[in-house]
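Chemist: Sequence first, predicted coordinates after that:
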Amino acid sequence: MLAETRRCGGGNGGGNCGNGGDDETEDGVEYYRLRSFSITANGVFNLGDSLKSRRSRSINSVTSSGTSCSSTRDARLLSSASQLSGIESGVENDQGESTDDGTRVATYKVGMLGASGVGKTALTAQFTTSEYICAYDASLDDEYGQKSVSVMIDGQETELEIIDHPATEMSVETFCSSYNPDVYVVVYSVVDRRSLKFAEETLVHLWKSDYMATHGVILVGNKVDLQRKREVAAMMGRRLANSCGCKFIETSSGLAHHVDELLVGILAQIKLNPQRDRNQVTRRRRSKQRRTILKHLLGFKRKTKSCENLFVL
């Protein structure tokens, strides 16, 4: 009989705990993969993966036998990461799964948007495990759809349902209205300028449909490992994110570069949604918005907040 919690090796090439976070059963007990992270001013640290039984889901701490550090971002951009714990503690969520002792694990939906071939499916696969997954494995193309990943950050567990948008089969409008994700991740490939145009059109739709006002949105430039083929400079993605008021990060699903940072940043942006709602209510209550209008006319754009800091509004 397996123990209630089993550890998997952390980092790329870690121990085997099943395929990409899929549930396993043994002796009638259902197990799932739990990914654990810690956030410090120096970056996001991958504490490794473990297997947990559904009935032990209320356990709030996991100790990994092997601790590995993922690629860390600039400490300046992550210095406010500690806010995440405070945000989580103040959020009440009706979604989630109840455990045997009544503890609820909050569940949120993540919409992965972008043109075909930009690496949405590869990123989704990397989200589900600390093990290395070759981003250029053609078999991944058949794995698009909906996947779930359980994430523990500083002792608090959350489940994310990641929905991979089939760009050739469903319009962005239909996808958004059908699934209504809690956060939108808009992906383009840095080696395909046309995919940036698709991402821009997607962001415009999210803005016009008022999704961006109440939901977290992250623009992701993927495939930075293919530097010699790059067609989209980081500055172009950053400028687009700034103009739309969303977040920005560059990743490589092939090298698992900044993938952990993106995953943790997704959760951080979800936790900030209630604050967005409160800000919206406040704005709507104002009878006059002359100052806001003037700021936009004069080109004032969130200069005090970095689009690359995924832990703030």
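Modeler: Structure received.

Chemist: C-alpha only now, for contacts and for neighbours.
Modeler: Fine.

Chemist: Check the burial of residue 269 by counting its neighbours.
Modeler: 23 (other C-alpha atoms under 10 Å).

Chemist: remind me, longest helix of this protein?
Modeler: helix 193-208 (DSSP state H).

Chemist: What helices and strands are in contact with that helix?
Modeler: strand 104-114, strand 183-189, helix 234-244 (3 or more C-alpha pairs under 8 Å, 6 or more residues apart in numbering; DSSP states H and E).

Chemist: For this structure, which segments are assigned as strands?
Modeler: 5-7, 24-26, 29-40, 43-53, 68-69, 97-98, 104-114, 146-153, 156-164, 183-189, 216-222, 247-250 (DSSP state E).

Chemist: Compare those strands and give me the one nearest residue 125.
Modeler: When the strands of the chain are compared by C-alpha to C-alpha, strand 146-153 sits nearest residue 125, at 8.4 Å.

Chemist: most centrally placed residue in this protein?
Modeler: residue 266 (2.9 Å; C-alpha atoms, centre = their mean).

Chemist: which non-adjacent residue is nearest that residue?
Modeler: residue 183 (7.1 Å; C-alpha to C-alpha, 6 or more residues apart in numbering).

Chemist: Enumerate the positions of stretch 141-152 that are buried.
Modeler: Using 16 or more other C-alpha atoms under 10 Å as the burial criterion, the residues of stretch 141-152 that qualify are 144, 146-152.

Chemist: rewinding a little: of the helices and strands packed on helix 193-208, which is nearest residue 136?
Modeler: strand 183-189 (13.5 Å).

Chemist: Other residues contacting the closest one?
Modeler: For strand 183-189, contacts defined as C-alpha atoms under 8 Å, 6 or more residues apart in numbering pick out 109-115, 117-120, 195-196, 198-199, 202-203, 215-223, 232, 266, 269-270.

Chemist: Let's see that with 6 Å instead.
Modeler: 110-114, 118, 195-196, 215-223, 270 (C-alpha atoms under 6 Å, 6 or more residues apart in numbering).

Chemist: Buried among the residues you listed? Make that a ChimeraX selection.
Modeler: In ChimeraX, a selection of the buried entries from the contacts of strand 183-189 looks like this (16+ other C-alpha under 10 Å):
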select :110,111,112,113,114,118,195,196,215,216,217,218,219,220,221,222,223,270
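
Chemist: Included below, for side-by-side comparison, is a second structure:
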Amino acid sequence: MVSNTSHSRYSSPPTMREFSVVVLGAGGVGKSALTVRFVQDVFLETYDPTIEEAYRRVIEADGVTASLEILDTAGAEQFTALNEMYIRSGRGFVLVFSLTQEASLREVDNLRQQIYRIKGGDEAVPIVVVGTKLDLVSEREVSRGTIQSLVARWGLPFYETSAKRNWHVADAFEDLVRQMIIRYPFDPAVKKRRLHRPCTIM
């Protein structure tokens, strides 16, 4: 964080970066609870199946200010026809499963493969994988060993979170923002043309 007395390097406000983030996963895994905790810092006590909900939040990561438009989607198995549209428009993806439901990991794997296919096989697409309901220890079905195996196989960051306790929620989104800042370097000329030709940094 730069103090208010440091004017020499920051005489004008930094350019705001804008990124579209898509939250995907099976129904009932806690996508909405995760998103609302991050954006509004409240916990949704009741489950209300989402069709589509958009949120916005401005955050700072690595000295870059980013405005995130976060699309909270329906359960992937319920509205699969919409997945391709979401994935084409998204720049970063939060793939959500429940630590209390091992079967929900299969949907994450399907979505991961779908993203790479739609994005033309580009495996530098910003993605974080998020396990929810970390606080429900006695109901946990997904072992840490399983997660470590998937980390090694997929090469993606995993976060174990609890929206109820606000454990590691911001960490997951901040990781994604850092990936997007690297993946989509700022180019004012590109913004004027309203298209992007990002370079890949691995």
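Modeler: Noted; the coordinates are in hand. Fair warning: this is a prediction, and the values are worked out from it, not measured in the lab.

Chemist: Provide the TM-score value for the superposition.
Modeler: After superposition, the two chains reach a TM-score (TM-score structural alignment, normalised by the length of the second structure) of 0.76; 179 aligned residues with a C-alpha RMSD of 2.7 Å.

Chemist: one step back: what's the most buried one of the helices and strands packed on helix 193-208 of the first structure?
Modeler: Of those, the one with the most neighbours on average (mean count of other C-alpha atoms under 10 Å) is strand 183-189, at a mean of 27.

Chemist: Next, the mean deviation of that one compared to the second structure.
Modeler: Comparison of strand 183-189 of the first structure with the second structure after fitting gives an average deviation of 0.6 Å (mean C-alpha distance after the TM-score superposition for the first structure).

Chemist: related to what we said a few turns ago, just put the buried residues of stretch 141-152 of the first structure in JSON lines and tack on distance to residue 188 of the first structure.
Modeler: Output for those, formatted as JSON lines (distance: C-alpha to C-alpha, whole Å):
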{"residue": "144", "distance to residue 188 of the first structure": "16"}
{"residue": "146", "distance to residue 188 of the first structure": "19"}
{"residue": "147", "distance to residue 188 of the first structure": "20"}
{"residue": "148", "distance to residue 188 of the first structure": "22"}
{"residue": "149", "distance to residue 188 of the first structure": "22"}
{"residue": "150", "distance to residue 188 of the first structure": "25"}
{"residue": "151", "distance to residue 188 of the first structure": "25"}
{"residue": "152", "distance to residue 188 of the first structure": "28"}
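
Chemist: From these, pick the one nearest residue 191 of the first structure.
Modeler: So of these, ranked by how close each gets to residue 191 of the first structure (C-alpha to C-alpha), first place is residue 144, at 21.2 Å.

Chemist: Quickly note the distance from that closest one to residue 185 of the first structure.
Modeler: Going from residue 144 of the first structure to residue 185 of the first structure by C-alpha to C-alpha, to the nearest Å gives 15 Å.

Chemist: Stretch 148-161 of the second structure: how far from the chain's middle?
Modeler: When distances are taken as C-alpha atoms, centre = their mean, to the nearest Å, stretch 148-161 of the second structure is centred 14 Å away from the chain's centroid.

Chemist: next one: stretch 13-29 of the second structure
Modeler: 5 Å.

Chemist: and for it, what are the contacting residues?
Modeler: Residues contacting stretch 13-29 of the second structure (C-alpha under 6 Å, 6+ apart): 65-72, 75-76, 90-98.

Chemist: In the second structure, what residue corresponds to residue 163 of the first structure?
Modeler: Counting by TM-score structural alignment, residue 163 of the first structure corresponds to residue 71 in the second structure.

Chemist: how many neighbours does that match have?
Modeler: Residues within reach of residue 71 of the second structure, counting by other C-alpha under 10 Å, total 22.

Chemist: Please name the residues that touch it.
Modeler: Taking C-alpha under 6 Å, 6+ apart as the test, what residue 71 of the second structure contacts is 22, 53-54.

Chemist: would TSV of those residues with distance to residue 157 of the second structure be doable?
Modeler: TSV is the format used below for the contacts of residue 71 of the second structure (distance: C-alpha to C-alpha, whole Å):
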residue	distance to residue 157 of the second structure
22	16
53	25
54	24
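
Chemist: excluding its backbone neighbours, what's nearest residue 313 of the first structure?
Modeler: residue 272 (6.9 Å).

Chemist: In the second structure, what residue corresponds to that neighbour?
Modeler: Under the alignment (TM-score structural alignment), residue 272 of the first structure maps onto residue 182 of the second structure.

Chemist: can you count the residues close to its match?
Modeler: Residue 182 of the second structure, neighbours per other C-alpha under 10 Å, totals 16.

Chemist: Can I get the helices and strands packed on helix 193-208 of the first structure in CSV including distance to residue 277 of the first structure?
Modeler: CSV is the format used below for those (distance: least, C-alpha to C-alpha, whole Å):
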stretch, distance to residue 277 of the first structure
strand 104-114, 16
strand 183-189, 13
helix 234-244, 18
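
Chemist: Tell me which of those lies nearest to residue 86 of the first structure.
Modeler: strand 104-114 (15.6 Å).

Chemist: What's the average distance for that closest one when superposed on the second structure?
Modeler: Looks like 1.0 Å for strand 104-114 of the first structure (mean C-alpha distance after the TM-score superposition for the first structure).

Chemist: And for residue 156 of the second structure, the neighbour number?
Modeler: 15.
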